[in-house]
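Novice: here is the input, now give the coordinates:
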Amino acid sequence: MTELSRRLLLAGAAGLASRPAFAQGTPRRGGVLRVSVDQAASVIHPLRTRVNPEYLVTELLYSNLTRLRPDMTAEPDLATEWSANDALTEWRFTLRDGLVFHDGSPCTAADVAATFRAILDPRTASPARTNVGPIAATEALDARTVLFRLSAPYADLPVALAYTAARIIPARFAAGDLDALARQAVGTGPFKLVSYEPDRRIVVARNERYHDPERPYVDRVEVMVFPDSTAETSALISGDTDILTTAGQGEFPRLSSARGVTALRTPSGQFLNVNMDCTQAPFTDIRVRQALALTVDRAAMVGFVAQGFGTPGNDVPMNLAYHFHKELPLKRANIAEARRLLAAAGHPNGLDLTLVASENPGTRTQLAVAMREMARPAGFRINVQTMPHATYLDQVWKKGAFYVGFYNMQPTADAIFSLLYTSDSAWNETRWNNQRFDALVREARVTTEEAKRRGLYGEAQQLMHEEVPSIIPAFFDLLGARRDYVQGYVLHPRAAVFRLEQVWLGNGAPRR
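Specialist: Coordinates of the predicted model:
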């Protein structure tokens, strides 16, 4: 076993002892926790989730092999420990003893192996397929040991297996009626599904056979859907809800001054991006993309879109929150150069474009409007088209030529690149296909030497910075809030991690 493998094994085992800090003494059990989200949890299938409310609900109902700590390192979930061979091409994960699914059937290594075979099958259409690492095959060595054989060395596998769409499901679904999990939930998570109204309310109740006998603390969680941010804030302030998972910048001052409410804020790599289809004119011409990027006043964009709760972006999906972030010269607005590039691309009289933005979150529309005004002096005549989020997901996401996207921080550089920007990524919205970029990401994925890996990821970021497959003008701090009696809840920088099984209700909590 290599020294790296030994450290990974010890890190996995050490995570068993991790416990959150609490403000009101010993955690106590009982009560109903109401959590608000800003859009419907339309997908309950744990291998096909796409947005934060869906990640929250499936995290309540299912488990991964590993979980993400706030520092983006892996800790145990269903697996208690893991180790790799010297080449980092084979990994063994040992499961907890006595795991059971909600229906009482045992959860074994055979279920884990079958889950990942389903994830890797293109017919499953799981975004996890290109985000769980270069897995070539999985095998149950015995009831508690699963072997991952990789097509290339990969040091990030324990972190990658915590991906939001890599929850473990029973083998009978993974190898049989996989679509049945779109209508029911059979997981090993801390809660069981009680009722599912995706546009209004999802209710779950404590799983008495959860692998951690101390948790969950609350008896029941009700996930309440509030498409209107003002109404969502009012519900928390009035005490109708207990946790607001995502607060808008406009509502944050109101939450900060509300009696009985604790406002929450943490830095993150969350961002909005303006996606341009690099296979469709006019965006096939790099000069058009570069010109548009040069119209953006990034500091002003942080103020306008993030209302100061963020940092400027540089058209690279990584900031200082990422380990391998490369500091590049921040692009400055240069209208004269933008006009020159646009003319050189064959548009001396300017260019008409339609930029599509979902209404949720509202920052998408704000970004689109800001882009329209900033780009106008350079000759870009942008028509902003807004639409309901469900319509956007159905008609525009991964299909449109020019639209505003929204993404959480990913745990690693490989994860964010493999999700959005490599030519074979799960959500390659820009259709950018740069073979050198792909090669750099592939090589970094199999490199364990720190300096070399940093150099590879740095060159990859440099390519993106220059070729601009999408414009990333700002990163957002994560904002949320909780009632003062809610204990054990913190914002996770990943934004898609919630850990509600750690939450308990202290003094002053309402009886429901």
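Novice: please make it C-alpha for all contacts and neighbour counts, starting now.
Specialist: OK.
Novice: mind listing the strands for the stretch 51-200 of the chain?
Specialist: If DSSP state E, counting those that start in this stretch is used as the criterion, the strands of the stretch 51-200 of the chain fall at 66-68, 74-76, 79-84, 90-95, 135-142, 145-150, 191-197.
Novice: so can I have CSV of the ones you listed showing mean neighbour count and distance to N52?
Specialist: Formatted as CSV, the entries for those read as follows, by neighbours: other C-alpha atoms under 10 Å; distance: least, C-alpha to C-alpha, whole Å:
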stretch, mean neighbour count, distance to N52
strand 66-68, 25, 15
strand 74-76, 25, 20
strand 79-84, 24, 24
strand 90-95, 22, 27
strand 135-142, 17, 26
strand 145-150, 20, 28
strand 191-197, 20, 16
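Novice: and this one, so I can compare the two:
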Amino acid sequence: MSLFEKNTGSEDLLHLFGKKWKLPGEKAVSNIAKTLSLTERVVFILLIAVFAFSSLFLLWKVSQAFMVEVPERGGSLVEGIVGSPRFINPLLAETDADQDLTALVYSGLLKATPEGEPAGDLSESYSVSPDGLTYTFRLKEDIYFHDGEPVTAEDVEFTILKAQDPILKSPRRINWESVGVRVIDKEEIEFTLPHPYAPFLENATMGVLPKHLWKNLEPEQFAGSLLNAEPVGSGPYRVKKIKRGSDGLPIYYELTAFKKYASGEPYIRNLILKMFSNEKDLISAFKKGEVESINGISPQEARVFEKRKEIQLLTRPLPRIFGAFFNQNQATVFANKEVREALTISLDKEEFVEKILAGYGITINSPVPLSYLKNRNQDNRQESLSRLEGAKSIL
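Specialist: From the prediction side, this is the model:
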């Protein structure tokens, strides 16, 4: 284009935007306004203002009713945890540090919702036979490990069989003992229980190992594998970077969101997990702003933070049960069923929850977590007098 043509275009733009544009009906409104008295003009202007305000208010209400806010993906979070992980492995994880990282890197057939209920993760559906002995899971399509390999029912079978291996000495072995495993096809797997067990779905939240990476290792070699420190899973986050101290132990893990995660890419793009030797150092770092989030703190510390308005304290129910067990070998009186029942009734469970767990607990009357019961709103509280009277009546 020539210089002349550019100048002509600029003049055309100036001519176009330099014109005085009139709105439709502007002349009619102007003529009407001239015929009105001063009072009528004020009323006319007020009516227009009310109409404009009402229209904006109506649009706002419609927006509130039909529009949904969607969080934007991105950002990062620095979280502090106590201890240095040794086994980022669903079969071997024992400490809080192990379990925290394992939960981020690995995914299971199911996952726990914020309400503590099981929901699909690697599986899209599951069914339970009428007798409660057979559980069949159907895996989602196009699910992958962090290295790009697909997740199949064979990976699930491999993981469960390794959990059952007595040589491996997995802490999860008791959960899978005597459970039969059968691969139906690459996307469907079946478990057979020796007897009905309501909390079995909790077992299905255990992370799945990639068979192609672990299959050549003997059970005795599992604990010493580098894959325990540099894990490859199918969970919401994959390991991006590990920084170690002079002793070789990890100082922090940098994780990044896994875009092909079966339950959808996480909204927080990057996670940095810093390790601390004890809870005191962790809390100190949190107060100094060195970490933005902490978890797994003691109930007593949680009660302190609960009083600070600038801190958001989040709690969620866990399928974890604390109980008192009577040692019948040490005291033969506990062999008497009526004695055990009377003691169970007479104990003030609410007092235990308040004094030991600082109120962060729920009393139950069975070994099954509330999340697995139909009547989850059951009131387990019992007045002291009625408890003691009930215990006396048994004895």
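Novice: overlay the chains and give the TM-score.
Specialist: TM-score for the superposed chains, counting by TM-score structural alignment, normalised by the length of the second structure: 0.62, backed by 304 aligned residues with a C-alpha RMSD of 4.1 Å.
Novice: got the contact list for V183 of the second structure?
Specialist: Listed by C-alpha atoms under 8 Å, 6 or more residues apart in numbering, the contact partners of V183 of the second structure are A153, E154, E157, I189, E190.
Novice: measure it to E190 of the second structure for me?
Specialist: 6 Å (C-alpha to C-alpha, to the nearest Å).
Novice: JSON lines please, covering the strands of the stretch 51-200 of the first structure and showing distance to H465 of the first structure.
Specialist: Below are the strands of the stretch 51-200 of the first structure laid out as JSON lines (distance: least, C-alpha to C-alpha, whole Å):
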{"stretch": "strand 66-68", "distance to H465 of the first structure": "29"}
{"stretch": "strand 74-76", "distance to H465 of the first structure": "30"}
{"stretch": "strand 79-84", "distance to H465 of the first structure": "35"}
{"stretch": "strand 90-95", "distance to H465 of the first structure": "35"}
{"stretch": "strand 135-142", "distance to H465 of the first structure": "30"}
{"stretch": "strand 145-150", "distance to H465 of the first structure": "31"}
{"stretch": "strand 191-197", "distance to H465 of the first structure": "42"}
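Novice: out of those, flag the one nearest A175 of the first structure.
Specialist: A175 of the first structure sits nearest to strand 135-142 of all the strands of the stretch 51-200 of the first structure, at 13.6 Å, using C-alpha to C-alpha.
Novice: distance from the chain centre to that closest one, please.
Specialist: Average the C-alpha atoms of strand 135-142 of the first structure, do the same for its chain, and the two points are 26 Å apart (C-alpha atoms, centre = their mean, to the nearest Å).
Novice: go on, stretch 77-93 of the first structure?
Specialist: Mean-position distance between stretch 77-93 of the first structure and its chain equals 24 Å (C-alpha atoms, centre = their mean).
Novice: and stretch 161-177 of the first structure, by the same measure?
Specialist: Taking C-alpha atoms, centre = their mean, the mean C-alpha location of stretch 161-177 of the first structure is offset from the chain mean by 18 Å.
Novice: can you check stretch 167-174 of the second structure too?
Specialist: The gap between where stretch 167-174 of the second structure is centred and where its chain is centred comes out at 25 Å by C-alpha atoms, centre = their mean.
Novice: that stretch aligns to what range in the first structure?
Specialist: Across the first structure, the stretch matching stretch 167-174 of the second structure (TM-score structural alignment) is residues 123-130.
Novice: in the stretch 351-500 of the first structure, which spans are strands?
Specialist: Using DSSP E, counting those that start in this stretch, the strands found in the stretch 351-500 of the first structure span residues 351-358, 380-387, 402-407, 470-483, 486-487.
Novice: can you check which part of the second structure the last one sits on?
Specialist: I take that to be strand 486-487 of the first structure. Equivalent residues of strand 486-487 of the first structure are lacking entirely in the second structure, counting by TM-score structural alignment.
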